[in-house]
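> when you get a sec, could you give me coordinates for this:
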Amino acid sequence: MTECNQALTIEHAGMVMAWANTDNGLMQSTFNTERQLRTKVPPIPAPSFELAIAGIPYGHSPALISGLTRLPEAMKLISYSADAEKLFMAYKHEALGLKVETEMRFVPGSAVIRQSTVVTNEGSSPVVLTHLSSMCVQGIASDGALPWYDKRKVRVHYCRQTWNGEGQWRSGDLEELGLYPTSGHPSAAAVHFSSVGSWSTGKLLPMAVLEDLETGKAWYWQIETSANWHMEIGHRGSWSEDSGAIFIHADGADERFGGWSKELLPGESCRAVPAAFGCVDGSFADAIRELTAYRRYLTRELHGTLPPAPVVYNDYMNTLWGDPSRDKLAPLIAAAAAAGCEYFCIDAGWFGDLGSSWASGLGDWLPSRNRFGDEGLEALLASIRHTGMKPGLWLELEVCGEDAALAAKPDEWFIRRYGIRAGGGPRWFLNFGHPDVCAYAHGVIDRLMRMGVRYIKNDYNLCIGTGDDTGGRAAADGLQQAMRDFYRFIDEVKCRHPELILENCASGGMRADYEALARFHLQSSSDQEDYRKYPSIIGGSLAAILPEQLGIWAYPYPLLHSELANPASIEEPGYLRTMEDGEQTIFNLVNGLCGSLYLSGHLHLADETNRGLIAEAVALYKKERAYISRSHPIWPLGFTRMNDEEGWASVGLVSPDRSRILLSVWRLGSGSEYRILPLERWRGRKATVNLLYPGEGYSVESSYSANTGQLTVRLPKPYQARLFDIRFEVLE
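Next up, the predicted model:
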């Protein structure tokens, strides 16, 4: 920290954040990687938060922009302190009695700052908050010769999501995304990304990267909430002079984006959802490297004494499809154990009787009376333990079906809106703010633990919607509280049962934010059942989720959902012959080796060749998972779009010292047998390239040139995949 002419500069991990001295005290002005920053035009300092209350004009263009509220400009700095770990600042609006405190923590080992913001009503009258930001950072991409709006300067990277189609990154310049100057007045335009409801990653990821193509720098951020969120890129300009710069803003509390508001009585406080942000010299990949390091710091105590990234077999995807029984499970258990799996998770259906629709009975979580023979589910779980694996079960802890006995509980047990339980049919949503609900759910988990369960897959197959308006509060505020209540319950579960592994799933990746992932050991990447489409999802998801947390399905011998009416089809000689060359199994396992290997499929039908390929991949994964848990991703071919069936795809996992890459390469439906993969950052460094998986009998041509920094790979058939081990000479 340095002070010069009563200004403040904070430096951390190559980042430089500056505050200017104003009549109201220190206000944040620039955020860059250069200490001696030359800006094209002077920035406009402002506090690192935005705030609005009912009855006070919002600010500039309130219908269009969130990041230009009026109240912060009238607040004065009353105290601040800084050390090597954090910066604390407190601002106050004397007339209204509102105090805002921000704490920026400098994350060790990464170019990331994590901000928390709290507003307190120190006045004598209630106030109604209508906006509270999680972060607002000024002075973005303010250096260089090009004006901020030039199409050649700024590129914004963001990620679209949908069911079965997660991780679809896109990019655009500011103008095409919605931010551009229109006159001599400050711009009323902005780039907006937002989500409403508890499927926080159902449409977009709550993160973005802004790249300055002119100066070779990148800014990045993520907001950590499973409730509503909103991100904005705008321009803070002047009415009277040529000044201003781009700002980035994020919040989980905005009346205009989700209907949030909250009354604060005198003495009460409100805490914003946290956000993390940073900047780095480099590009998108460098930004993700820093966010990956930050996420590891955030989850550093997640596993305790549990082994990270275990090999899990789950019986659902392309296998039993929620219809388990003792007879169906027995060969799968034996095959999974033989392959080297460490956990065996029985997915949906274990609680419903054969011949019945179990969906409307969610919530009671009692074992089926007729699926598992006379000895029942507990004996089957014991048989899993006898193979050396640990048993797991699927739950949807947060819901209750209308036919469950649990449905008879009072309405206070449930999330409500308009006085009516939110949801309906198979899924009403439980209120984990009610102590009896928490006690009930703890009782369920305690009982399953006594039965030997050591793995729970918690699914979440419906979105609450706008939230819970019980007691007259804004539904959006109720939603935020509902998520906090549930995660407090999850924290309690982990304290009670430190030997239990928890997987987060929401129809795949529909709730994959880091409010959730700071608590769950594993995240389901997708419900995608076509292995050929998975590389697109894997590549994009690795930018948002730690590889060791990203559960990636690998399902050899799949029974697709469209073939459920003819389950015997996968045992027909014609089908089995299509599997003989092993290439479909290899493709599946290369998918899984990019993150946390998550097996399914009819492994017991595998012939000797395919059994060997499965066991080889599992053994390799166990050998490399410690490396995977230290690596960060790269994309030599960029991101592959979901329906790009004519191309290739590639993802690399790079060591911290950049001396090694585990490189997955997929030929999709491309008509070309050859693909050149640029590894430009390693240009000039000699390397050895070895085919890591599969092994003997599956060699392919490859050639690396240190002069060009390019790897050429030949895969002679469509829909082939290989995993390469690239090791570079260590530079002195």
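> hey, let's count contacts and neighbours off CA atoms from now on
OK.
> give me the residues contacting the helix or strand harbouring Ser650.
Ser650 belongs to strand 648-654 when elements are defined using DSSP states H and E. Residues outside strand 648-654 that contact it (CA atoms under 8 Å, 6 or more residues apart in numbering) are 535-536, 539, 594, 628, 631-640, 660-670, 675.
> buried set for it?
Trp648, Ala649, Ser650, Val651, Gly652, Leu653, Val654 (16 or more other CA atoms under 10 Å).
> second chain to compare with the first, below:
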Amino acid sequence: MDTSIRRNTIRWNTETISIVIDFSDSAPARISEIALATRRAGLDDRTVVERLQPLVEVMVLGDGHALSNTRFSHTGVGARLRYREHSVSTAGDGRNRLSIVQFDEQTNLAVTSLFEAFDGVAAVQTSTTVTNEGENPQIVQMVSSFATGAFLARGEKMADVSLLRGRSEWCGESRWAWIELHGPDGLPEINTTLHDHDARGTLTTVSKSTWSSGEYLPTGVLENRETGRALAWQIEHNGAWRWEVDGRRDAENAVSLVVSGPTDIDHQWNTSIGAGGHFTSVPVSFAVSDAGYEGAIAGLTAQRRAMRRRSVPDAHMPVIFNDYMNALMGDPTTEKLLPLIDAAAAVGAEYFCVDAGWYDDGGNWWPSVGEWKPSTVRFPDGGLERVLSYIRQKGMQPGLWLEPEVVGVKSPMAGALPPEAFIQRFGERVVEHDRYLLDFRHPATIAHLDRVVDHLVIDEGARYFKLDYNVTPGSGTDLDALSAGEGLLDHNRAHLAWLDGIIARHPNVIFENCASGAMRMDYAMMSRLDLQSTSDQQDYRLYATIAAAAPASLVPEQAANWSYPQPNESDEAIAFNMVNGLAGRLYLSGFLDGMNEHQLALVSHGVDVHKDIRADVAASEPFWPLGLPGWYDDTVVLGLRSAENTYLAVWSRDDGQQSIELTLPSLAAAGESIEVSTLYPVTLGDWHPTWNAGSSLLTVTPASAGPSARLFRLAARA
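Here you go, the predicted structure:
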């Protein structure tokens, strides 16, 4: 890694990525180029384009925009910042760091941009720290984590650029769609040259409150369809965020990207930075590629693997059985659980999680959460301890569902904890769907939840927690905060600190992330937790789209896709369910205890396949031969590519038997040596996979009409 400064230019080069930043006495620092290291030789002063988008945007009350609008690519502070110094360092964990300090004389704010890159990973994590070097406090309303205009090169056009953005909602997660920047939902060309004025509009994406992926995914991609150049980013925050794509007048068709955490205009977020005080923005990672959106997502996949915690018990991706989905649905009892435990063990599950309701004596598990003491009514003979012991006797590790961030309105803890331990507005507790929400800034909250987790691990023997989160507090809490958004951000960060604490104390426990499915699927959470529930969707046919799209947001080994085969289903429906799980992290449920031997064998075979390929899945890159799936697509395909094998999950959801053709250019070099095999299921109808080496084309034909799915493996013959 090297850094040089020449002609007011900083060139930061790692093993895999190069960033060029220019600055002057009359302009702020700006990213001029982001490129893969393979293009480094071409980045000289003749090819680097001068950009107008500042490296940092900061909105300060009493200062506002340099150009009046509601976007953040024209803030007053951002335009006035001037370079002060920069430094380079290398950390012991393999991270290379670049720090750039700028200063605004009008507000006396010093702004530090931190870039961090892992060795061998073509991605960068960045954040911004604002320090008040003056005597008067400054009210800050927005701080960018990442801002760049370095996407289009000379001669390239905005008309060739598309934005890939993902919608998300309960049971409808990961719905990706393309937006052409010059299309009807994009940015109009208003002839800024004639007006001698930048445009004021923006293509903005915002997520509110604490469901960081409850409306939109915190990941986006810009792709130039003509050149294949792509820039992908992800916001690594468990709360509110915003990113925007703007048109700038660097050239005829310039594009800017500004990414931030919460803002005043979107989230009621403001913070006061006093003399000598500072504020640091939420982290953002970005990756670049010359191989289109799939290449950029591959860069983010490598970044996610580099930054995530690796726990010992989850290292081999054990098979989890959870009693909830399309099974007990929050009504566990000893009588219902014991036969399910037998069946789960018989098909090869390695963990068994008792989901919601294990603490409830009143028959309604939803408003009674919060105390987390095992029910005596549901487990009358030997208590919950008997059930957990039985799980261990069957060779599995026991797990429990927790929703630690809430207290039900009927829970004893609603009156036992101090009022300040709850999120509140104007002195009144926030109530959402019969729940209060705990404020993790308060020590009583932390002490209570530490006692709960420690007891369940040490005394009850839990080795797995499904951490759920089913309600949100709106804009936040104004208790001991300048604004509700500030209180919420501090709560978000305190929640992460609590997670760090329980994980450190219990390294032999697996922690699952869930929020009504995938409503909080971000890498603030997933850099810490082991796996992510990708949805609450109960229709296995609809789940195919979610399972296929999830690896755009997660490493495949963290994408826990429900597989809930039922005894009243056809063999093809059972296989479809299992392929959903095999497309990432197999996560079992369903009334397996009601199945016959043939059905159990079909499920057991799927579990065996997962165990055979899970090491490959944990090292794979996702790709989509038919593009990222649409919600209503009849055919859905996900590819996972490892060093030696390519896996294809193929779902057919229509009533026909039309052949499916998949072009796989990455296998062209292997040619005739490619061998195609059906991994799952092997006992049902043959889809007759046929490989055409000349055109790198795989053709498969569903064996029967109606929904069905198969998992294929393609590999070079030994």
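> hey, where'd the strands end up in the stretch 401-550 of structure 1?
Listed in chain order, the strands of the stretch 401-550 of structure 1 (DSSP state E, counting those that start in this stretch) span 416-417, 420-421, 423-424, 427-429, 455-458, 501-504, 522-524, 550-554.
> closest one to Gly184 of structure 1 among those strands?
strand 416-417 (45.7 Å; CA to CA).
> structure 2: matching residues for the closest one?
Aligned by TM-score structural alignment, strand 416-417 of structure 1 falls on residues 424-425 of structure 2.
> quick one: the matching stretch to structure 1 mean distance?
When structure 1 is overlaid, stretch 424-425 of structure 2 sits 1.2 Å from its aligned residues on average, using mean CA distance after the TM-score superposition for structure 1.
> now Glu548 of structure 1: how far from Cys594 of structure 1?
According to CA to CA, to the nearest Å, Glu548 of structure 1 stands 9 Å off from Cys594 of structure 1.
> over to Ala245 of structure 1?
The spacing between Ala245 of structure 1 and Cys594 of structure 1, counted by CA to CA, is 39 Å.
> on that earlier part again, deepest-packed of the strands of the stretch 401-550 of structure 1, please.
Among the strands of the stretch 401-550 of structure 1, judged by mean count of other CA atoms under 10 Å, the one packed with the most neighbours on average is strand 550-554 (a mean of 29).
> what's the match for Trp666 of structure 1 in structure 2?
So Trp666 of structure 1 corresponds to Trp651, using TM-score structural alignment.
> that match should be in a helix, yeah?
No: assessed with DSSP: H, G, I helix; E, B strand; the rest coil, Trp651 of structure 2 is strand; it does not lie in a helix.
> pretty sure it contacts Pro702?
No: if you go by CA atoms under 8 Å, Trp651 of structure 2 and Pro702 don't touch, sitting 9.2 Å apart.
> and for those two, which residues touch both?
What both Trp651 of structure 2 and Pro702 touch, as defined by CA under 8 Å, 6+ apart, is the set Ser708.
> can you list the strands of the stretch 401-550 of structure 1 in CSV and add distance to Asp251 of structure 1?
Compiled in CSV, the strands of the stretch 401-550 of structure 1 are given as follows (distance: least, CA to CA, whole Å):
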stretch, distance to Asp251 of structure 1
strand 416-417, 23
strand 420-421, 27
strand 423-424, 26
strand 427-429, 25
strand 455-458, 27
strand 501-504, 23
strand 522-524, 24
strand 550-554, 26
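> for Val16 of structure 1, which of those strands is the nearest?
Nearest of those to Val16 of structure 1, taken as CA to CA: strand 550-554 at 32.1 Å.
> that closest one corresponds to what range in structure 2?
Taken onto structure 2 by TM-score structural alignment, strand 550-554 of structure 1 occupies residues 559-563 there.
> counterpart of Asn370 of structure 1 over in structure 2?
Asn370 of structure 1 maps onto Val377 in structure 2, by TM-score structural alignment.
> which element is the residue nearest to its match when sequence neighbours are not counted on?
Nearest non-adjacent residue to Val377 of structure 2, counting by CA to CA, 6 or more residues apart in numbering: Asp361, 5.6 Å away. Per DSSP H and E: Asp361 of structure 2 is located in neither a helix nor a strand.
> what's the burial count for Asn458 of structure 2?
Careful, residue 458 of structure 2 is Ile and not Asn. Look at Ile458 of structure 2: counted by other CA atoms under 10 Å, it has 11 neighbours.
> and if you look at Asn370 of structure 1?
As a burial measure, Asn370 of structure 1 scores 18 neighbours (other CA under 10 Å).
> three-state assignment of it?
coil.
> surely it and Asp353 touch.
Yes: in this structure, Asn370 of structure 1 is within contact of Asp353 by CA under 8 Å, at 5.9 Å.
> rewinding a little: okay if I get the buried residues of strand 648-654 of structure 1 as JSON lines plus distance to Pro62 of structure 1?
Supplementary listing: the buried residues of strand 648-654 of structure 1 in JSON lines, determined by distance: CA to CA, whole Å:
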{"residue": "Trp648", "distance to Pro62 of structure 1": "45"}
{"residue": "Ala649", "distance to Pro62 of structure 1": "43"}
{"residue": "Ser650", "distance to Pro62 of structure 1": "44"}
{"residue": "Val651", "distance to Pro62 of structure 1": "42"}
{"residue": "Gly652", "distance to Pro62 of structure 1": "44"}
{"residue": "Leu653", "distance to Pro62 of structure 1": "44"}
{"residue": "Val654", "distance to Pro62 of structure 1": "44"}
